Structures are given as C-alpha cells and as structure tokens.
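Trainee: Could you work out the structure for the sequence below:
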Amino acid sequence: MNDVLSHVLDAHGGLERWSQIDRLQADVILRGPFWAVRGFSEKPSRERLTVETRREVIRLSPWKRPERDILVRAEDDAVEVRVAADDTVLESRSGIRSTYAGYELNSPWESLQVGYFIGYAMWNYLTTPFLLTYPGVTSREGERCVENGEVWHRLEVHFPRSIATHCARQTFYFGDDGLLRRLDYNVDVNVGVAVAHYVGAYREFDGIKVPTRRRVHRWNPDDSLSEDWSIGIDIESVWTV
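Mentor: From the prediction side, this is the model:
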C-alpha cells in the first residue's frame, strides 16, 4: 500500500472500522439535467440506497412507484425490479452493461439502464476509498497538482473487470487532510464521456467520513471544463445496518 492511500484510508475512518461494516444505507437526492435527458426525472429524485460492502449489490427504494424497488446485482451484470413488500420479481435483465452499446449522448435510457447506472456508481462512491484496497484494485502515486489554492495528491487507480465501475482507469485527487476532492474518469456506459467529479461537505457517519455533496462536470473537446454541472448528488444521511 502506498503512503498516499494509507493516509487517505486513515482520514476516512480507517480499515479497522471499515472491516466491521457489511452493509450501508444512505438517503440521497439526485439532481441535474442529465437525469431528464436519460428519461428519468426532471425534478430532484430522492432514493434510499442499501449497499453491501463486500459484494456489488445495491437496492434502491422506491423505484418509479412507491411499492417498487430495483435491485442492482452489478457483480452479476443483472438488474431486477421487485415488489417492495414481498420481493416478487416484476422485471429483470441480465447482461445489462452490454445494452448501452449504440446509444448516443442524448438518447434516453430504459428504466433498468438508469437503475444500473445509479446502482453501480453509488456503490463505488459509498465504498471509496476502502474500495481501493479490494482484490484486483491497484493504485500508484502520480504527480501532485494545485487547485483551489491547495496541493492535491494524485492516485492513479486501475480497476479489475470483476468490479463494475465507470472505466478501468481513474484518477483520484486528495487534499493534505487525506479527504477526496475530485476524481476524473470516462463513463463507458455513457459513450465514454470524460468528466471531472468534485466532492465535498464531508460528514462523519458511524465512524466513517463521507462526502455529502457531489457535482459532475463534463470535459469539453478543447480540454476545458464545463462550468455547469450535469449531475448532482446530495447525501442526507448514511448509517450501517
């Protein structure tokens, strides 16, 4: 484990605390024009997420209707819409990741595609930075950079195929305090769009530190950053279950 990652893990609550957590729940609000383009919701959408920390399994509630949930089994590349009361499966799709092929930047997605995207993305966000210690994930220190008057420590991370994530290679930036400031990646399921994902407003929940504000900006073709953000995620609370 490199020195930056060791410092980062300690700053977020430590591996010892994380090893005691099997499942997290979070109340989140999804905002931004991206969701309407993809056919989800023009208004901010409130979801409760349940994520397993050792398996890439995520449940979102409610899903489209108060009595329905969506279960994203990203590790199996599958999605299911279920009745919340008794877990009856109403709709399912396997091989979900391959279904994004052929879509354009402004093409609306099917409901299950939106659910898969939210599910795997939020699993990655809620398990970071501990995710960086999972089997097959490798990281190395990159050159430091300066942004917003701070020195940011860069980690170049490679994810194995066994983890559903935005793309195999991503760059994470951490402040001197060890907390995440930004991550850069290409969104494979969204025609490979390059984004800069800023995080902040850290709070402590059950012994781990979590950024409660996320804003995603697209990189323009001239390598400038779009001033307006396309995706906003606000986390109201997180707890262990």
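
Trainee: switch to C-alpha atoms for all contacts and neighbour counts from now on
Mentor: Fine.

Trainee: What distance separates the opening and closing residues of stretch 135-151?
Mentor: By C-alpha to C-alpha, to the nearest Å, the extent of stretch 135-151 from end to end equals 29 Å.

Trainee: buried set for it?
Mentor: By neighbour count, with 16 or more other C-alpha atoms under 10 Å as the criterion, the buried positions of stretch 135-151 are V137, T138, S139, E141.

Trainee: who touches the most far-flung residue of the chain relative to its centre in this structure?
Mentor: In terms of distance from the mean C-alpha position of the chain, D86 ranks first, at 27.8 Å (C-alpha atoms, centre = their mean). Counting by C-alpha atoms under 8 Å, 6 or more residues apart in numbering, D86 touches no other residue.

Trainee: And this one, please, so the two structures can be compared:
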Amino acid sequence: MTELLDIVVAAHGGLNSFHRFSSVTAKLHQGGVLWALKGKPTVLEDCHVKVDLRREQVSHWPFAPTQNRSVFTPDRVVIEDPNGHVVEELMQPRTSFEGYEMETHWSNPQVAYFAGYTMWTYLTSPFILKRPGVVTEEIGPWKENDQEWRRLRVRFPDEIATHSTEQTFYFDDRGLLVRHDYEVDIQGKNAAARYISDYVTADGIVMPGKMRIYPRGADNKPLPEPLIVSVDLSDFQFS
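Mentor: The predicted model follows:
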C-alpha cells in the first residue's frame, strides 16, 4: 500500500516537479487579530513574499509604511532599505521571544522571524516532510464536518525553525492538505489549527490560495473565534 506521505506529495505536484525550482514568490494579504496584538496591525498587511525552496530563507516586502524588506534565516533576521543597507538586525532571533505571551508586542525583526518561518513552512509543505531529519507517522483519522481526514504526526529537527517540534497535518481524500495543527512556541505555546483551501496550480505545483488560523481547544476542535490570522495568496511565480 502506498504510504500517505507519498500520496500527498504526488497530489501537490510531485517531488520531482518541486525540485525543478529554487524559489517561489507570491502576493500576500494578511489579517486577523494577531497583528494588532503584536503592535503591528498593517506592517505586512499587503506585501510580497519570496520563499527559498532549498534552504530556510524568506523575504517580505514592503514593511509598511516603508519600502524596506526582510531577510529571514533561522539564525539571523535583517531589515534592509531599498539599497540593501541594514536598518535593523536580530541575531539568534528565537531566543528574543523568551517569556512572550500572545499580547506581547514584537519588533519589526521579530515580525520578520515569525512571518519568515511560517511562510517557509506553509509554502514548502508537504514537500518539506520528505527532507532528511523530518520524521512522519500516520496516526488515526479525524472526522470533521462530515468528512474523514487522514493524518500525519510530524516531528521537525532542531535546525528547522517552525512553530513547534511536533505538528499534525490533515489530508482529504484527494491527498490535499486541509488542516495543520501546532503550538506557537514563541508566544506561550498557544495551540492553533490552520485551515487551507482555494488551491491553485502554478508551474505544476498545487499551492494554497487561502489560509485561516483559529485557536485549538483541548478537544482538538477549532474555536470559532477569534480569527488569529488570515492569509490570502495570489500570483505565484516559481523560478
């Protein structure tokens, strides 16, 4: 029997197709209560994102109201002006969040760190689940809204910056990712459920057009409010 991970990778375009490219860019619109809670309600509301598909590096621009851009890696985040001069820099960024809760405000480099690792995880999934060091295991199915979804429990290695070491990915009967659970370690380990929809195909790769992220209760069910983050993506370009 074909392993679940092989099924879902094929459903999203296949590993061979994914490995043809080194990066993807997209237009990004974000909403939800998170950004105002962090003191950054509009800084990345409407922007572009570029994700490196081979190593964990992500850029967002512009950081409103400026034309500055971010360059995220797990160990260093910089904010650059349009001429490439460093405006702000944060080394070992994850340690800067120690003791933070949901309402703790973030600096621009901290926003860039969070936005960087989230978009890298989101826009390279499910293909990154095939990377060396990533451990996956199929667990029991989950029923929601008259549907039954197969699930993978995933453990990420320390060198990958992401929400939490252990996460759960849910797939529909087509093999498409429809839900993704994790704890946001950098803001008090808040439990979240990300819902994925409105898929489009770009250069043979199936990409999500819409994501909605809600709190996750102790019963593993999403809470109807608040909407923590909304993400709308368009104009995918692979290179």
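
Trainee: Superposing both, give me the TM-score.
Mentor: TM-score for the superposed pair, counting by TM-score structural alignment, normalised by the length of the second structure: 0.94. Supporting figures: 238 aligned residues with a C-alpha RMSD of 1.7 Å.

Trainee: I'd like to know how many residues surround whatever residue of the second structure lines up with P108 of the first structure.
Mentor: With TM-score structural alignment as the criterion, P108 of the first structure lines up with H105 in the second structure. By other C-alpha atoms under 10 Å, the residues close to H105 of the second structure number 16.

Trainee: Same question for the one 3 residues further on.
Mentor: One way to gauge burial is a neighbour count; for N108 of the second structure, by other C-alpha under 10 Å, it gives 21.

Trainee: Could you pick out the longest helix of the second structure?
Mentor: helix 108-124 (DSSP state H).

Trainee: Packing partners of whichever helix or strand comes after it?
Mentor: The element immediately downstream of helix 108-124 of the second structure (helix or strand, assigned by DSSP states H and E) is strand 135-144. Strand 135-144 of the second structure sits against strand 147-155, with contacts defined as 3 or more C-alpha pairs under 8 Å, 6 or more residues apart in numbering; DSSP states H and E.

Trainee: what distance separates the strand it packs on from the centre of its chain?
Mentor: How far strand 147-155 of the second structure lies from its chain's middle: 17 Å, per C-alpha atoms, centre = their mean, to the nearest Å.

Trainee: Tell me the helices and strands packed up against that strand.
Mentor: strand 135-144, strand 166-171.

Trainee: out of these, nearest to T121 of the second structure?
Mentor: T121 of the second structure lies closest to strand 166-171 among these, at 11.2 Å (C-alpha to C-alpha).

Trainee: tilt between that closest one and strand 135-144?
Mentor: 60 degrees (axes from the mean of the first three to the mean of the last three C-alpha atoms, to 10 degrees).

Trainee: What is the neighbour count of H60 of the second structure?
Mentor: The number of residues packed around H60 of the second structure, counting by other C-alpha under 10 Å, is 26.

Trainee: which SS class is it?
Mentor: strand (DSSP: H, G, I helix; E, B strand; the rest coil).

Trainee: My guess is it contacts R69. True?
Mentor: Yes. With contact defined as C-alpha atoms under 8 Å, H60 of the second structure counts as touching R69 (5.6 Å).

Trainee: related to what we said a few turns ago, what sits against the nearest residue to the match of P108 of the first structure once chain neighbours are set aside?
Mentor: For H105 of the second structure, ignoring the flanking residues on the chain, the nearest one in space by C-alpha to C-alpha, 6 or more residues apart in numbering is K38 at 4.0 Å. Contacts for K38 of the second structure were tallied using C-alpha under 8 Å, 6+ apart; they are M102, E103, T104, H105, W106.

Trainee: I'd like to know how far the corresponding residue of the first structure for F127 of the second structure sits from V4 of the first structure.
Mentor: Residue pairing (TM-score structural alignment): F127 of the second structure is matched to F130 of the first structure. Between F130 of the first structure and V4 of the first structure the distance is 13 Å, computed by C-alpha to C-alpha.

Trainee: what does N220 of the first structure give?
Mentor: 30 Å.

Trainee: before we move on, what about E91 of the first structure?
Mentor: Where V4 of the first structure is concerned, E91 of the first structure sits at a distance of 44 Å (C-alpha to C-alpha).

Trainee: more neighbours, the two?
Mentor: Remark: of E91 of the first structure and V4, V4 carries more neighbours, 18 against 12, as counted by other C-alpha under 10 Å.
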